[in-house]
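J.: below is the sequence, then the predicted model.
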Amino acid sequence: MPCLKKVKLLLLLLFIVVFIACSQNKKNKQTCFLSEKYTHFPYRINQPSRTYVLSVELREISGLTYKGDHKLLCVNDEQGSIFEYDTQNRKITQRIKFAKKGDFEAVELVGDKAVALRSDGKLYFIEDLSHSKSESIKVKTGLGDKNDTEGLAYDVSNHTLLIACKGLAHNDSAYMDKRAIYRYSIKDSSLSQYPDILIDQGELETILNLDPYTKFSNKLLKGGNPSKGNLTFQPSALAIHPISRNIYVLGSVGKLLLVLSPQGELLAVNRLKHKIFPQPEGICFTPDGTLFISTEGKMMSGKIYQFDYKPNTKN
């Protein structure tokens, strides 16, 4: 009985902390932060210009990339398949089976081939996108389950892949409370020894003006698991803007969209409305800068949102 009372007391304390944190954050919540070097955010991120409601196969959509000709390539959490989605006709037009079931989190187009990322750090290179079934080559990157890899972006300038880790940034304790983006060389089949880009959770807490209650609840909720770390922000997808070359990093945990310079400097932080983005896990661009973000449906349908590119014409 004493143990049961302690558990109940802990749960009550946790509820109070989270409730106070949520109440505090509703007051004077800053929806967008822009650095001095970045004075204009080119999207109305909580006002999509178009919404695509997905069928049941993509309820748990976890990644997407732009193929061309109004087509998006998508993956979900459970199946080793790529789904081609036509935004003009608003339907799935092709399904390509490339592997057994697995926790696939992202897909990227590299030339006329595709690469899928699994949460344990493995990459699947898919050669043929023209048939319903395709052979794939599985490659170990050196990242693993503790890193919880979720984001993938192709950097055409140097033929490399950026891989974002939702979990452990590095075994070195100096990387505690950081979020890591590694660079993988396709040519050399090698991963950077250390993160190419680091996202500082403390910097985000300062920008978002998080109160002590929220910080404390984050520490309680992570349950002592070092791979979870600080829950202020956990990357779930990333993409490189085709015009500015800035890196857009999406976070389902934290409900944030970050903009980083190509060198990793934090330029912007955008809060995402939970009502629109219950679980955002995919992001990509068209060559003209049109932005697509996908969100899992949870108990409802998955969705893809389209955002028109609005550059600053004054500059």
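T.: Noted; the coordinates are in hand.

J.: for the rest of this, base every contact and every neighbour count on C-alpha atoms.
T.: OK.

J.: surely Lys187 forms part of a helix?
T.: No: under the criterion used here (DSSP: H, G, I helix; E, B strand; the rest coil), Lys187 is coil, not part of a helix.

J.: so who does it touch?
T.: Contact analysis of Lys187 by Cα atoms under 8 Å, 6 or more residues apart in numbering lists His159, Thr160.

J.: from Gln306, how far out is it?
T.: To Gln306, Lys187 is 33 Å away according to Cα to Cα, to the nearest Å.

J.: do you know how far the closest residue to Arg59 other than its chain neighbours is from Gln47?
T.: Spatially, and ignoring its direct neighbours in sequence, Arg59 is nearest to Gly302 (4.2 Å; Cα to Cα, 6 or more residues apart in numbering). Using Cα to Cα, one gets 17 Å for the distance from Gly302 to Gln47.

J.: neighbour count winner among the two?
T.: Each of Gly302 and Gln47 has its neighbours counted (other Cα atoms under 10 Å); Gly302 has more, 25 against 13.

J.: ok, which stretches of the stretch 51-200 of the chain are helices?
T.: Per DSSP state H, counting those that start in this stretch, the stretch 51-200 of the chain carries no helices over any range.

J.: quick one: contacts for the residue nearest to Arg59?
T.: Here Gly302 is in contact with Val53, Leu54, Ser55, Val56, Leu58, Arg59, Glu60, Ile61, Ser294, Thr295, Glu296 (Cα under 8 Å, 6+ apart).

J.: so what's the nearest residue to the third one once chain neighbours are set aside up against?
T.: Counting by Cα to Cα, 6+ apart, Ser55 lies nearest to Ser301, which is 6.8 Å off, once chain neighbours are set aside. When contacts are counted by Cα under 8 Å, 6+ apart, Ser301 is found next to Val53, Leu54, Ser55, Val56, Leu58, Arg59.

J.: take this one as well and set it beside the first:
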Amino acid sequence: MKKYAIIYLSALLSVMSFSCAQSQQKKITSPKGYDLTKPTKYKMPDDLLEISGITFHQGKPDVFYAIQDEEGKLFFGNLGDTRVEHTKFGKHGDYEDLAICNNTVFVLKSNGKIYTFPLGEIKDQELTHVQELANILPAGEYESMYADEAAKKLYVLCKNCETEKTTKSSTGYIFNILPNSTVQAAGNFKIEVKQITDLIKDNKIKFRPSAMAHNPVTKEWYIVSAVNNLLVVADASFKVKAAYSLEHKTFLQPEGLAFDSKGNMYISNEGDEFSRGSVLKFNYSGAK
């Protein structure tokens, strides 16, 4: 009996040790002031199954603006509503992100083209004052854009560019936003991939950012990569400070990122044949 008791105890300890290891592996860490395990989930209507970008105007969350990556339409409405309005600005295409500066909407296409149109005209069924800004970015694939309304600057981050190895860095481009809603090159920046790999202990990743936004409270840059299942936080100079794993069961395919004026974070996720597109809201509780 004593022999069997020892065997049983040994087996029990092994199971407990395994369970503990599994629990530690599944522990999710979050940026200061946020809890990535406790979002408020807003399901999107069918039109936004493939939601690819989200933003607010002047940080006001009462109305959200979004695009999806197949139709040249701007969608807008209230989070939680079963229906949203839309206006058409372009032909079918792979549209990935959007931003608003003052009264101009900027939409980023995956090939680096940017479309601009007046925010005040979006109640029209189809927009007529649309500008296409071409040949302002190097050849490549782009999914991340942010507009600084106060500084009147536009930031675009490359996902996969021909001029660089994405195992080394991801280059971003800065533009001055001109009064006529066009842009003027004003410099660039880099996200050094080694700074990320040092944090996550994986030196083989190819960093492929899918959205970026500036936190108005902490003054940090937040960058989402759906391919890498990561949320990266960088300082004002784009030096990487932290990286957080995103659980697939919560973040089905994170393609959009925005903050409201209070620092609450919103991440949009594309849906699939089983799940609707969604926007996850993470309340900011202050740095602790």
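T.: Sure thing, it's come through. Given the structure is predicted, the values throughout are model-derived calculations rather than measurements.

J.: how close are the two chains, by TM-score?
T.: The TM-score (TM-score structural alignment, normalised by the length of structure 2) is 0.82; 259 aligned residues with a Cα RMSD of 2.5 Å.

J.: if we can go back for a sec, now which residue in structure 2 aligns to the residue nearest to Ser55 of structure 1?
T.: Counting by TM-score structural alignment, Ser301 of structure 1 corresponds to Arg276 in structure 2.

J.: distance of that match relative to Ile54 of structure 2?
T.: For Arg276 of structure 2, the distance to Ile54 of structure 2 - Cα to Cα - is 16 Å.

J.: excluding its backbone neighbours, what's nearest Asp35 of structure 2?
T.: Per Cα to Cα, 6+ apart, closest to Asp35 of structure 2 is Phe282, 6.8 Å.

J.: right, and the one you found touches Pro39 too?
T.: Yes: contact status for Phe282 of structure 2 versus Pro39: in contact at 5.0 Å, counting by Cα atoms under 8 Å.

J.: more neighbours, these two?
T.: With neighbours defined as other Cα under 10 Å, Phe282 of structure 2 and Pro39 compare such that Phe282 has more, 21 against 17.

J.: ok, that one - contacts?
T.: Tyr34, Asp35, Leu36, Lys38, Pro39, Thr40, Asn264, Met265, Tyr266.

J.: quick one: Ile196 of structure 2 is in a helix?
T.: Yes: Ile196 of structure 2: assigned to a helix according to three-state DSSP.

J.: and Ala237 of structure 1, what element?
T.: Under the criterion of DSSP states H and E, Ala237 of structure 1 resides in strand 234-240.

J.: which part of structure 2 matches that strand?
T.: With TM-score structural alignment as the criterion, strand 234-240 of structure 1 aligns to 208-214.

J.: cool, stretch 279-286 of structure 1 as well?
T.: So stretch 279-286 of structure 1 sits over residues 253-260 in structure 2, by TM-score structural alignment.

J.: neighbouring contacts of the matching stretch?
T.: By Cα under 8 Å, 6+ apart, the residues outside stretch 253-260 of structure 2 that reach it are 51-56, 58-61, 96-97, 210-216, 223-226, 265-271.

J.: list only buried entries from those.
T.: Listed as buried from those are 51-56, 58-59, 61, 96-97, 210-215, 223-226, 265-271; burial here means 16 or more other Cα atoms under 10 Å.

J.: taking those one by one, which sit in strands?
T.: 51-56, 61, 96-97, 211-214, 223-225, 265-269 (DSSP state E).

J.: on that earlier part again, which two in the contacts of Gly302 of structure 1 are spaced the farthest apart?
T.: When Cα to Cα is used, the two most widely separated members of these are Val56 and Ser294, lying 14.1 Å apart.

J.: centre of the chain to stretch 231-247 of structure 2, how far?
T.: 12 Å (Cα atoms, centre = their mean, to the nearest Å).

J.: kindly report the same for stretch 222-242 of structure 2.
T.: Remark: stretch 222-242 of structure 2 is offset 10 Å from the chain centroid, using Cα atoms, centre = their mean.

J.: what does stretch 193-200 of structure 2 give?
T.: Worked out by Cα atoms, centre = their mean, stretch 193-200 of structure 2 lies 19 Å from the chain centre.

J.: mean deviation of it from structure 1?
T.: On superposition with structure 1, the mean distance recorded for stretch 193-200 of structure 2 (mean Cα distance after the TM-score superposition for structure 1) is 1.9 Å.
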